[in-house]
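J.: here is my input, please return the structure:
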Amino acid sequence: MSWGEELWDQYDNLSVQTHRGIEFLDKYGQFIKERSNIETEYASKLRRLVKTHQIKKKDDEESQLSVCKAFASMTQEVTDLAGQHELIAENMSAQIVKEIAILLKELKDERKRYLSEGAKNQTALNNALTALDKAKKAYEKAYREAEKAQDNYQKADADLNLSRAEVEKARMISTTKTQMCDECKTEYANHLQKTNELQRRHFSELMPKIFNQLQDMEERREACIQNFMKQSAHIHRQVFPIIDKCLEGVIKASETIDPKEDSRQVIERYKSGNMPPEDIAFDDLSNPRPESENGVQRGSTSLNYSNSIKSETLRGTLSAARFKKRGGIFGIFGSNKNNSDDSKDDYADLPPNQRRKRIQAKIDQIHTQFLQETAVRDGLMKMRQAYEQNNALGDPNSVEGQLSENGQKMEKLQTELKKFQNLLQDVVDGKPYTPSAQKKSHRNSISEDSLSRSASESSVTNNNHSNTNLNANNSNSNGNHRSSNSLQTVINHTNHNNHENTHENNDSNSPESGISTSHLSLPDAEFADADETEFDDPLPALGTAKALYVFEAQSEGSIPMSENEEFEVVELDQGDGWTRVRRLDHQEEGFVPTSYVELTLYNNC
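T.: From the prediction side, this is the model:
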């Protein structure tokens, strides 16, 4: 069925119908556009939600709990979900909204062209009908005038009173009118024939062709809408696999929650180390209470003892904050006694367990500073040696002042280290003996001799390995360096040489060279032994490490590794060129060369 056959006389209605169809396509385009905006807005709100509820940096202790890590993983998956909704909006805008705009313009132009042609044909038909009606009226008028002239001629011919001239005049008028009537009749017949032919062609050929074109246009428009609907569904369906992976990631994140481990971490974080208070003694008021020498009743002693027990129990807990007194006006202009107590470097105001952690952290910090100063000393020694070998580089005596200052700093660090080691030993001795406490205390006790020995070995090793590079640098120097070089220049020079030595060691120990790595100096044997045998709980993983080369462990405390093998990083390089790692099956733990592995640290490290 076609519009040209069935709707041959519905030009106006078809014009309205095609106009409504184009309006519907425009509305559908607006629908897709608004839906894309909703997808974009939804993705933006998801991202804003994640940003609002992210765990802040100040809550690093809380972020170590498995539930917080799972929540962070879940928020990352939600961010990925937001990205998929943004992808939906982007594809809909680029593939559908844009195509609808192009199609709308094409359909409007096409409809305008068809309707213009139809209006032209309709005007031609109307003009033909008007001319036909005009010719018909002229023929009718001429016919009436011819009949009237014929009647007048007949009357004049029958009237004997009229002259022959008057009768001839009446005959001539009748003949003229009859000729004019015949001409109008002929013209009317011609117009009628042309009009009938045009009308027949108009309704059987011209207008059906236009109506069929409008029908094709409408069917194409609806087919495009059908295709757009399918395309929008396909765009949405394409992200389903990724959305499913995101949801699967949320499920996996939830499975990583370990309530027992979180409870253990909470205990480790807030454990005060204080003993529970003893039973309160019964105070029998019926017995006479003799006064002491200073007039204070004996019962007050037990009360004071109870109060001291209560104060000692509350110290270091959350409830203790409510019992602190605030001095001065609103605590602003009060005494600085509390502040000075809080700033004590022996952490005597903390509970035993928290104090032990703080002291251990201080010892680790001093150890790191000591290694840094050792590296500075090695650099200064190398610089003095270079000056001695080539006076053009500078005066060797100019380094003495910096070496002296460096020695004072190292002595100060050793003094602080000994102090905090003694404090740590006092804390450990003050607790009931347990094997784990004894092991941890043994590990935490870093002697001055071990640090000095480590520094000396590092100095000797660096000096031996850097002579070749140093001589090469000396030969290429232009002699413009002087003793006025700053300490930062010394450090950079040392780091540069160490970096070159590391590359030389890597090249010599790579699988292609086949040379053993036993000459590399491991960290203190005391640390290695303590870490291997005296740890109850495994160290937390700081990241992952991937082996770049094959490493055959030939030194005590190191572990072998194969190429592309993966480990967990449990201790970062402290400047000695070694990183402590643990196998993924937690069966073995030890040191590997830092330059042999590729490190990937976690965000919280």
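
J.: okay, CA-based contacts and neighbour counts for the rest of this
T.: OK.

J.: counting neighbours, what do you get for S454?
T.: Number of residues near S454 (other C-alpha atoms under 10 Å) recorded here: 20.

J.: what comes up buried for the helix or strand harbouring it?
T.: Using DSSP states H and E, the secondary-structure element containing S454 is helix 448-476. By neighbour count, and taking 16 or more other C-alpha atoms under 10 Å as the criterion, the buried residues in helix 448-476 are 448, 451-452, 454-455, 457-459, 462-463, 465-467, 470, 474.

J.: show me the helices in the stretch 151-300 of the chain, by range?
T.: Assigned by DSSP state H, counting those that start in this stretch, the helices in the stretch 151-300 of the chain fall at 164-201, 207-238, 240-255, 259-270, 299-314.

J.: and A89, which of those is closest to it?
T.: helix 207-238 (9.2 Å; C-alpha to C-alpha).

J.: buried sites along that closest one?
T.: Of all the residues in helix 207-238, those buried under the rule 16+ other C-alpha under 10 Å are 207-215, 217-218, 221-222, 224-225, 228, 231-232, 235-236.

J.: contacts for stretch 218-227?
T.: Applying C-alpha atoms under 8 Å, 6 or more residues apart in numbering, the external contacts of stretch 218-227 come out as 18, 21-22, 25, 28, 107.

J.: let's see this one next, to set against the first:
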Amino acid sequence: MSWGTELWDQFDNLDKHTQWGTDFIERYAKFVKERLDIEQTYAKQLRNLVKKYCPKRSKEEEPRFTSCLSFYSVLNELNDYAGQREVVAEEMAHKVYGELMRYSQDFKAERKHHLQEGRKAQQHLDHCWKQMDNSKRKFERECKEAEKSQITYDRLDNDINATKSEVEKAKAQFYLRTHMADESKNEYAAQLQNFNGEQWKHFNNAIPHIFKNLQDMDERRTVKLGETYRSFAEAERRVIPIVSKCLEGMVSAAKAVDSRRDSLIVVESFKSGFDPPGDFPFEDFSQNLNRSGSDGTISSTPKGEREREAPGPRSDPKPPVSRTKNKLWLFGKKPKSPTSSPPLPPSSSRPRSNVHIFPPTRYLSDIKTTVPRKPQNLKGLRRGAPSLEDYSHLPPEQRRKRLQQRIDELGKELQKEIDQRDALNKMKDVYEKNPQMGDPSSLQPKISETICNMEKLRSEIHKNETWLSEVEGKQSSRGDRRHSADNHHHTPQGRESPEGSYTDDTSQEHQTPQKRTTPPKPGQPNPDPHEFDDEFDDDDPLPVIGHCKALYSFDGQNEGTLVMAEDEVLYIIEEDKGDGWTRARKQSGEEGYVPTSYVEITMEKNSKGS
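T.: Next comes the predicted model:
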């Protein structure tokens, strides 16, 4: 089916059809452009999303939990997926959109050329037809003039009154017009023959050829569109294997999540290495009571022993230290003191009836080494100060892991230095055997520097191994003492000191369970107040949890107590834990213990029930 034979008279419609083809190419190209813009925007947004949720971290802050690692693996796979979307956009831009724009320009130029040829052929045919039509009109006009001259000649020739000259003149005119009509006839015949020939050529050669070119051009346009459709799909299908790998990577990351391993990592990250506190002993205070005769019993406690124990207050199983203090000891978090002063206590506060006047420092003499010494500059760590070189600010288990990690890193650096030294020595040997290759003495400074670095690294490794041995030795000794305490669980396992330490020294209580330690009295030697300063010193003040008003004056003669005057207002920083003592702070910042029954206490609302 050819346009040249079937559509020989549809030049204008073919002109419109090819113009529609041009518009369709441009419309499809616009669609592809918007599509690749969407892909580029999508890829950019995906990369920004990955960047937002996967920020740069230092080596120490890298997550170790499988759930976090899997999430970052998913983000990496998503980033690769975004890269594939960019590949799709690039493929569409070059192989589809770019190709369409180039072909559209070629299509427009070719269409313009063919249409110009068609119009030129039509103009030539119109010119031939115009010449033929003019010759035809001239022939018709000459024939009419010849007929008129013939009529005039016949009329004069039959008129007896006409002169001979008139007849001859009419005859000559007739012959002239007849001759001109014959010439016009011949010219018309020639022009007609020429037009018919040109018309045959036009509709059998020129127009079919031009229309055939237009048909081929339009068919190539259709084929090109089909190829771009295929390229459009191929751009997507080409990245499917890599996209599938990205999705498989996400699935593998999901399978890699291990709850048990995460739990172990939590243990490894936060295990302090401290031993849990032992059981509190049962302290029978009823043995000092005198039985009445009606009970049919008598006191089993000797009188002299009762007299020795009577002046001292009862010993309470719970020492004067808050639970918050214990948690601060273990986890290294301590709240700051508020900057505002608490309000004055109400006058309706009721003092307590029991008074136990003995300082909490009585427990300091019982403190042993069950709990490791608290690093003196733990407060510096809490404030974000640089960590200690020996990691003594960390709990034992964390300290051991950090030291072992540092030893491993130093060992790797040492191995690098050893390899470098060996390589330099080999190079030096080569230079000595072949002096033309280099000067052996030029390597000596580098070898000396490497050996110096090795010695420094060995010194660092030895120092860290010493600290590690110290930590492991302490942990081993604590484990031994813990095991020994478990074998004697019927004896008291220790008490908590006012500063949060524990003691497992139970020999005295085990031998004389009915004798209790009494607080030091005036005149007796007090424990050294600075004996444990390096263990419990902390510049961060305890938070204020309330305030109190002194009902009576207190001289605070014993170590650890606080002198207060009657009606003096103090800050409460630690509640009474059942031993009759409350820890307070003066306006000047001085801290100490005061008898709970000597003060009228008002607690802050947000501290109640804590």
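
J.: tell me which element G590 of structure 1 is part of?
T.: Element membership of G590 of structure 1 [criterion: DSSP H and E] is strand 589-593.

J.: just Y593 of structure 2 next, same as before
T.: Using DSSP H and E, Y593 of structure 2 sits within strand 591-595.

J.: which secondary structure elements does that strand contact?
T.: Other helices and strands packing on strand 591-595 of structure 2, by 3 or more C-alpha pairs under 8 Å, 6 or more residues apart in numbering; DSSP states H and E, are strand 581-585.

J.: just the angle between the strand it packs on and strand 591-595, please?
T.: Using axes from the mean of the first three to the mean of the last three C-alpha atoms, to 10 degrees, the interaxial angle of strand 581-585 of structure 2 with respect to strand 591-595 works out to 140 degrees.

J.: centre of the chain to strand 581-585 of structure 2, how far?
T.: Distance of strand 581-585 of structure 2 from its chain centroid, counting by C-alpha atoms, centre = their mean, to the nearest Å, is 48 Å.

J.: residues in structure 1 matched by that strand, start to end?
T.: Correspondence between strand 581-585 of structure 2 and structure 1 is not established for any residue, with TM-score structural alignment as the criterion.

J.: show me what that strand is packed up against.
T.: Taking 3+ C-alpha pairs under 8 Å, 6+ apart as the contact cut, strand 581-585 of structure 2 packs with strand 569-574, strand 591-595.

J.: gap between Q398 of structure 2 and L381 of structure 2?
T.: Per C-alpha to C-alpha, to the nearest Å, Q398 of structure 2 is found 14 Å from L381 of structure 2.

J.: re earlier: redo the helices and strands packed on strand 581-585 of structure 2 as CSV? Include mean neighbour count.
T.: Formatted as CSV, the entries for these read as follows, by neighbours: other C-alpha atoms under 10 Å:
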stretch, mean neighbour count
strand 569-574, 24
strand 591-595, 24
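
J.: go through these and name the closest to K428 of structure 2.
T.: Proximity to K428 of structure 2 (C-alpha to C-alpha) singles out strand 591-595 among those, at 69.7 Å.

J.: that closest one vs strand 569-574, what angle?
T.: Orientation check (the same axes, to 10 degrees): strand 591-595 of structure 2 against strand 569-574 gives 100 degrees.

J.: in which helix or strand would I find the residue lying closest to T544 of structure 1 once chain neighbours are set aside?
T.: Taking C-alpha to C-alpha, 6 or more residues apart in numbering as the measure, T544 of structure 1 lies nearest to E568, with 4.6 Å between them; neighbours along the chain are not counted. Secondary-structure assignment from DSSP H and E places E568 of structure 1 in strand 566-571.

J.: what's near enough to touch the residue mapped onto Y188 of structure 2 from structure 1?
T.: Under the alignment (TM-score structural alignment), Y188 of structure 2 pairs with Y188 of structure 1. Counting by C-alpha under 8 Å, 6+ apart, Y188 of structure 1 touches 132, 135-136, 139.

J.: repeat that with 6 Å
T.: When contacts are counted by C-alpha atoms under 6 Å, 6 or more residues apart in numbering, Y188 of structure 1 is found next to 135-136.

J.: look up how far N501 of structure 1 lies from it.
T.: Following C-alpha to C-alpha, the distance that separates Y188 of structure 1 from N501 of structure 1 is 117 Å.

J.: please, which helix or strand holds K137 of structure 1?
T.: According to DSSP H and E, K137 of structure 1 maps onto helix 98-158.

J.: can you check K379 of structure 2 too?
T.: Short version, using DSSP H and E: K379 of structure 2 is in helix 378-382.
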